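In: Structural data only, the sequence is not supplied:
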């Protein structure tokens, strides 16, 4: 056993001497990699825009902050040198006398091992570890000698003091001084410096909060060493021994706006955000954040009996895109559904919240708030080609309806008509331009995108509404204070102005939903759009004006249906309250929040027929005032009313009239007669595309035709040139032709495609 130990000792000593000589005479060797000695990244305090702490973010697994040697107490420097390496300023990296003594005495019975490592050697171990087994001591010596030729003594000491372990994951004297004494390493007293100097040799055993008596005994040893070396006078040492060290209690670690800080951390990781001086000020306003959390949590709690399990909200300054409040989950923690998630970044069905952007496309292509849309049920192809029959939220078909009424009332059928007019491809392209990711193809979703057929994330939707609030220019959302931005134009200012004007129409909103939310918004004028996804799974509300945009989501993160909680009933009230809270803070948040960047668009007023959207004529009994951008005011006068006051509509409304039977509404022919004798095929509608799914068995559709605007029961049918005598027809793939015959007259041919 002794022989084996001596063999190992001789090999280690020979290797140490050989490597040391190589380093000493300067032979080429790759032992020192200067890149390893670069300053590490500091731990960072992430704060709100006013400096209130949100979280203390460690650097990797360590709590550390690099400071130059000049910023460290001289007492600390002397104390560390005295206890760790009293000949540090004299040797050239290795204490030769101490090293040989350690090698010899290690093998003498009764003597304990003494490493005799200098500060330079210890720095090598801190940077490289000891990966070479028995040869590590030799490599360590060689590297220490090379290190002394590469760096100055002050540089070595600075590296060493910034890398020392102090327990609890603390690394370096600066964070240790702050953590244990509440102040910087430049302000350490001799007593505090001696205590810190004694910790690194056994951090887990001398960490002062848990093991203060041991730490004090170690401090006494350091003070004695300082006195023995003549580095401090006896009077100074006596005063230090009498000084009662006060270790501060563990400070409560801030953990505010957790999901927002997670976003900031991801931005830092990819280099988009840089901390200065150990601190990173974000755009968040903590007072508004607290209020947002309170409002949203209270609303979720209130609606919990109806299946609302959680909620999320974001508040944005329109001028700069700064995030002022960010509630990733109203109910937090692993016990709450979605409580550990960032629900603002979870893809969800947006319901009707995409409609304003479809209307924006309609308006920039010549449409106006007075344009008449068809709020009529028409079977259509939706996601993945599935056939479905959309309907309005109340099951009512309103027939011809003006765009202002359609959008403020969030009518599904009219929105589908708008989407068909502008083209589903343009709708999806506009959503991409607004920042919506993962937009499906036209074949996958078709015109159903306008009804929520595209999954979106709340942050994407909020960014789209900021663009609308800004008058059509998009800015990326930002987590730190910034400058007012011009943005990128994604829609013309004129079109955006009309959409905003409709969404801000409190009277139209109240007529549609029974309330204008004036009380909830504390009297502030708001533009509002709500959304409710299929099966009441998601309730949305976007509220905005020139300065601030608020977006709220409520629902079940697991996708469960609520008990009929709509966007207007569930999300809109809390969104309006949060909007009011944001406005109460605007004046104190600076120009990038308070400033409006929206281009003013002058709107002209005109009296129009409420039924047709044309200039009011002599027979129009329902006249309203509408607003138009320059050059879009209608020039035609309405002539769609008979002498008896009835509204005369084009033949395409014949089926709707027959089905709904609205009062004082008739079909009008091109000659002006109200009698239509030839039958009209109304179902299937000409040009329809339908899906036959063989997995569901045979799908049959009804055959319907009208005569003079009334459903006819005595028609005969020709399908693809052959007589068909049943009232329904089974869908068959291919192109098909339908003709209705009655009283010797034939309808126009209606062609459809079945896939």
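Out: That came through fine. Keep in mind that what you see is a predicted model, and the values were worked out from it rather than measured.

In: make it CA atoms for all contacts and neighbour counts henceforth
Out: Will do.

In: The stretch 551-700 of the chain: strands as residue ranges?
Out: Secondary structure of the stretch 551-700 of the chain, counting by DSSP state E, counting those that start in this stretch: strands at 603-609, 623-629, 647-649, 665-667, 680-683, 689-690, 700-702.

In: Pipe those strands into JSON lines and attach mean neighbour count per row.
Out: Shown next, in JSON lines, are the strands of the stretch 551-700 of the chain (neighbours: other CA atoms under 10 Å):
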{"stretch": "strand 603-609", "mean neighbour count": "17"}
{"stretch": "strand 623-629", "mean neighbour count": "17"}
{"stretch": "strand 647-649", "mean neighbour count": "21"}
{"stretch": "strand 665-667", "mean neighbour count": "22"}
{"stretch": "strand 680-683", "mean neighbour count": "23"}
{"stretch": "strand 689-690", "mean neighbour count": "20"}
{"stretch": "strand 700-702", "mean neighbour count": "12"}
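
In: Excluding residues flanking it in the chain, which one is nearest residue 507?
Out: Distances taken as CA to CA, 6 or more residues apart in numbering put residue 516 closest to residue 507, at 6.8 Å, once the chain neighbours are dropped.

In: Please apply the same query to residue 402.
Out: Per CA to CA, 6+ apart, closest to residue 402 is residue 372, 4.4 Å.

In: my guess is the one you found contacts residue 401, does it?
Out: Yes: Residue 372 lies in contact with residue 401 (CA atoms under 8 Å); the separation is 5.2 Å.

In: returning to what we had before: Throw the strands of the stretch 551-700 of the chain into JSON lines and include distance to residue 502, thanks.
Out: JSON lines is the format used below for the strands of the stretch 551-700 of the chain (distance: least, CA to CA, whole Å):
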{"stretch": "strand 603-609", "distance to residue 502": "12"}
{"stretch": "strand 623-629", "distance to residue 502": "10"}
{"stretch": "strand 647-649", "distance to residue 502": "25"}
{"stretch": "strand 665-667", "distance to residue 502": "27"}
{"stretch": "strand 680-683", "distance to residue 502": "33"}
{"stretch": "strand 689-690", "distance to residue 502": "33"}
{"stretch": "strand 700-702", "distance to residue 502": "38"}
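
In: List the buried residues in stretch 60-69.
Out: 62, 63, 64, 65, 66, 67, 69 (16 or more other CA atoms under 10 Å).

In: end to end, how far does that stretch reach?
Out: Distance between the two ends of stretch 60-69: 23 Å, counting by CA to CA, to the nearest Å.

In: where's that stretch relative to the chain centroid, distance-wise?
Out: Stretch 60-69 sits 30 Å away from the centroid of its parent chain (CA atoms, centre = their mean, to the nearest Å).

In: Comparison target below:
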């Protein structure tokens, strides 16, 4: 090839290269690139707008609205929490303002000014999600709230885009305070605590409203890495990091002028308490929680609202007295039972309710061996007979109605009745002839002594004299509950209806409160973020006169001093009370009170497998069970401790009549009695059956009552009411201070 041809070839190649470069420049001009960018932006904006329109603000996710109920003792300490999620939602009005600001300083200083999103942080999070770099921070408080409340914790591009859109909408629709409150209540703080209230309790043992700035700053710092930053389990590196973040939070608060620099300089790191397991429902806890829930339901709160959670319920229960009641049952009963090896002992159930008669507050409650072992509360069940604890109500009705005996004498403390066993009642259309304990006859006795000895025949006649309808009305006025078994008949005098220790504690507290109605209440306060329940007023109107109530109290002090309730007697306090033992010893009761405390203790024989009531006879190898035994000793042990070792308080009584001397017994015939079934049933001085002309009522003649008499059985009315009750029925045998192991030197064991 010549030089000319080579030059022409080079020129043709240059022209082709120049043409090629010109074509590329024509295709990728800056104008076209800029136009493409704008088109892309417009398409992106259009797409985002479409997404904005199409993505709604959803309803809250199921986990976000779950809450626990928090139950507290009267002093504010935690009794229990119930529910799947440990969360109690609180409003910003319950959280100190500096604590709120600590969270804003930690997470999103521009929270009060921004539009609810951090586009740069969100973009970074999307990129890291796509590239597999994992979780990335940078979200605003609004975005974190949206993630917690509306969405879930998944790390996907679609979830992050939804978070962005919903955050913009939420910021427009909700106030900053609403968003901040939602964030504080939905965030997870570690230790199983969701929300700032649960976190405050978990880390510092206080409600959110009592958090200090230092504590609030720690909780705010904790949110970045709850497990790593939990001080009690953190590594040295973790402690260093959380301390640095705590300082960062406080410094930001100073920078934003939310915290005074001088105050900041004096702050020390607030080490949290060690983790504590959330209280469960074992032991007495379940019974207390159930009683509180039932009271709220009675006050009109639907059960489903309670189970949905979110309640803070403070009980009236005194933590110290609750502990003392449990210890009294353990010491006086459970320590003596062989539940695994003895058939009778395995059936014994104990229940008790203790009430402050001045306020009506339930200060202690014993529901059984444990709510997880025996689900039915023995404190509130009404399927057992209260037996002779009903007799004071018969007397109260007689006094309140100014009733008279069959021969026209006014019934009072000193009215004389015929205490013959199996004596048919007079003046009743329904025949009834109850048997006294051990079929024992007493001759003429005053009402005071009849109460001391719990003589069935006397009170069967008295209820006829008063009128069963009037007695039932008095009982209902005092606080007993009506039922099909509450039949207006002479047998009602033996307490054959159903009742609970809760009911009877209210009845005896009303007597203690001089006749002003006491309805036991266990709820001190109940609050929810959406509502609050005003507790019912436990103290009601005057249901019987003060003189009636005080006269009954005076009579019942005799039962404790000289009658079947001597196991409750001590010089450490003044007490009134009544024993009760139902037919065949299926239940045994002691209902008693001091000027400051009314408490009812009962034992029930229950075959849980068969669902039947069984006899308590042979409990702890003690022979016949009775109200003057285990129940009275539990009552005395608890009351002594509950009153701080004793009390100088005395009953302030305005009585209708003071007990006088006992009438002389007739010696014309010997007393008829079967042998005592219990070693502690020491016989009293002999008393013979009165003659046919013995009065059903009258005035006393002589002889003071003594205290060693066994007390009578009680039984349900039978279809043949005139027939004598089953002689195997039992009553309330008194306890002998000489032979009874519950006594030392004529005084009950302390």
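Out: Sure thing, it's come through. All values reported here derive from a predicted model rather than from experimental measurement.

In: Tell me which residue of the second structure matches up with residue 309 of the first structure.
Out: Mapped onto the second structure by TM-score structural alignment, residue 309 of the first structure lines up with residue 348.

In: now residue 546 of the first structure
Out: In the second structure, the residue paired with residue 546 of the first structure according to TM-score structural alignment is residue 595.

In: Counting neighbours, what do you get for the nearest residue to its match once chain neighbours are set aside?
Out: Setting aside the residues directly before and after it, residue 595 of the second structure is nearest to residue 651 in space (CA to CA, 6+ apart), at 5.6 Å. Residue 651 of the second structure has 18 neighbouring residues, counting by other CA atoms under 10 Å.

In: just the one 5 residues further on next, same as before
Out: The number of residues packed near residue 656 of the second structure is 16, by other CA under 10 Å.

In: Could you do the one 10 residues further on as well?
Out: Neighbouring residues of residue 666 of the second structure were enumerated by other CA under 10 Å; the total is 18.

In: Quick check: the closest residue to it other than its chain neighbours vs residue 667 of the second structure, distance?
Out: Leaving aside its sequence neighbours, residue 666 of the second structure sits nearest to residue 688 (CA to CA, 6+ apart; 5.9 Å). From residue 688 of the second structure across to residue 667 of the second structure, the span is 6 Å (CA to CA).

In: who has more neighbours, the two?
Out: More crowded of residue 688 of the second structure and residue 667, by other CA under 10 Å: residue 688, with 22 against 13.

In: Which helix or strand contains residue 221 of the first structure?
Out: Assigned by DSSP states H and E, residue 221 of the first structure falls within helix 212-228.

In: where along the stretch 451-600 of the second structure do the helices fall?
Out: 456-466, 468-478, 501-512, 546-562 (DSSP state H, counting those that start in this stretch).

In: for the last one, packing partners?
Out: When you say that, I think you mean helix 546-562 of the second structure. Packing contacts for helix 546-562 of the second structure, counted by 3 or more CA pairs under 8 Å, 6 or more residues apart in numbering; DSSP states H and E, involve helix 391-400, helix 447-453, helix 501-512, strand 576-581.

In: Please repeat the previous calculation with a cut-off of 10 Å.
Out: helix 391-400, helix 447-453, helix 501-512, strand 576-581, strand 587-593 (3 or more CA pairs under 10 Å, 6 or more residues apart in numbering; DSSP states H and E).

In: circling back: roughly how far is the helix or strand that comes right after the helix holding residue 221 of the first structure from the heart of the chain?
Out: Later in the chain than helix 212-228 of the first structure, the nearest helix or strand by DSSP H and E is helix 234-242. With CA atoms, centre = their mean as the basis, helix 234-242 of the first structure stands 57 Å off its chain's centre.

In: cool, stretch 110-123 of the first structure as well?
Out: So, by CA atoms, centre = their mean, the centroid of stretch 110-123 of the first structure is 53 Å from its chain's centroid.

In: From one end of it to the other, what's the distance?
Out: 30 Å.

In: And the helices of the stretch 451-600 of the second structure: which comes nearest residue 657 of the second structure?
Out: Across these, residue 657 of the second structure has its closest neighbour in helix 546-562 (6.9 Å, CA to CA).

In: so what sits against both of residue 688 and residue 667 of the second structure?
Out: residue 443 (CA atoms under 10 Å, 6 or more residues apart in numbering).

In: how about the nearest residue to residue 303 of the first structure, chain neighbours excluded?
Out: Using CA to CA, 6+ apart, the closest residue to residue 303 of the first structure is residue 570 (7.7 Å).

In: if I pick residue 364 of the first structure, what's in contact with it?
Out: Going by CA under 10 Å, 6+ apart, residue 364 of the first structure touches 422, 491, 492, 493, 494, 495, 496, 498.

In: Those: which two are farthest apart?
Out: 422 and 493 (18.0 Å).

In: which ones among the buried residues of stretch 60-69 of the first structure are found in strands?
Out: Secondary structure defined by DSSP state E assigns 63, 64 of the buried residues of stretch 60-69 of the first structure to strands.

In: ok, back up a step: out of the strands of the stretch 551-700 of the first structure, which is closest to residue 192 of the first structure?
Out: strand 603-609 (71.9 Å).

In: Tell me what angle the closest one forms with strand 623-629.
Out: 150 degrees (axes from the mean of the first three to the mean of the last three CA atoms, to 10 degrees).

In: Report the distance from strand 603-609 of the first structure to the chain centre.
Out: That offset, for strand 603-609 of the first structure, works out to 40 Å (CA atoms, centre = their mean).

In: So which elements touch it?
Out: Right, strand 603-609 of the first structure is packed against helix 493-503, strand 623-629 by 3+ CA pairs under 10 Å, 6+ apart.

In: Next, format the ones you listed as a markdown table and append distance to residue 417 of the first structure.
Out: Compiled in a markdown table, these are given as follows (distance: least, CA to CA, whole Å):
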| stretch | distance to residue 417 of the first structure |
| --- | --- |
| helix 493-503 | 17 |
| strand 623-629 | 21 |
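
In: Residue 736 of the first structure: which of these is closest?
Out: Of all those, helix 493-503 comes closest under CA to CA, at 39.7 Å.

In: mean shift of that closest one relative to the second structure?
Out: Following superposition, helix 493-503 of the first structure is found to deviate from the second structure by 3.0 Å on average (mean CA distance after the TM-score superposition for the first structure).

In: Alright, that wraps it up for me.
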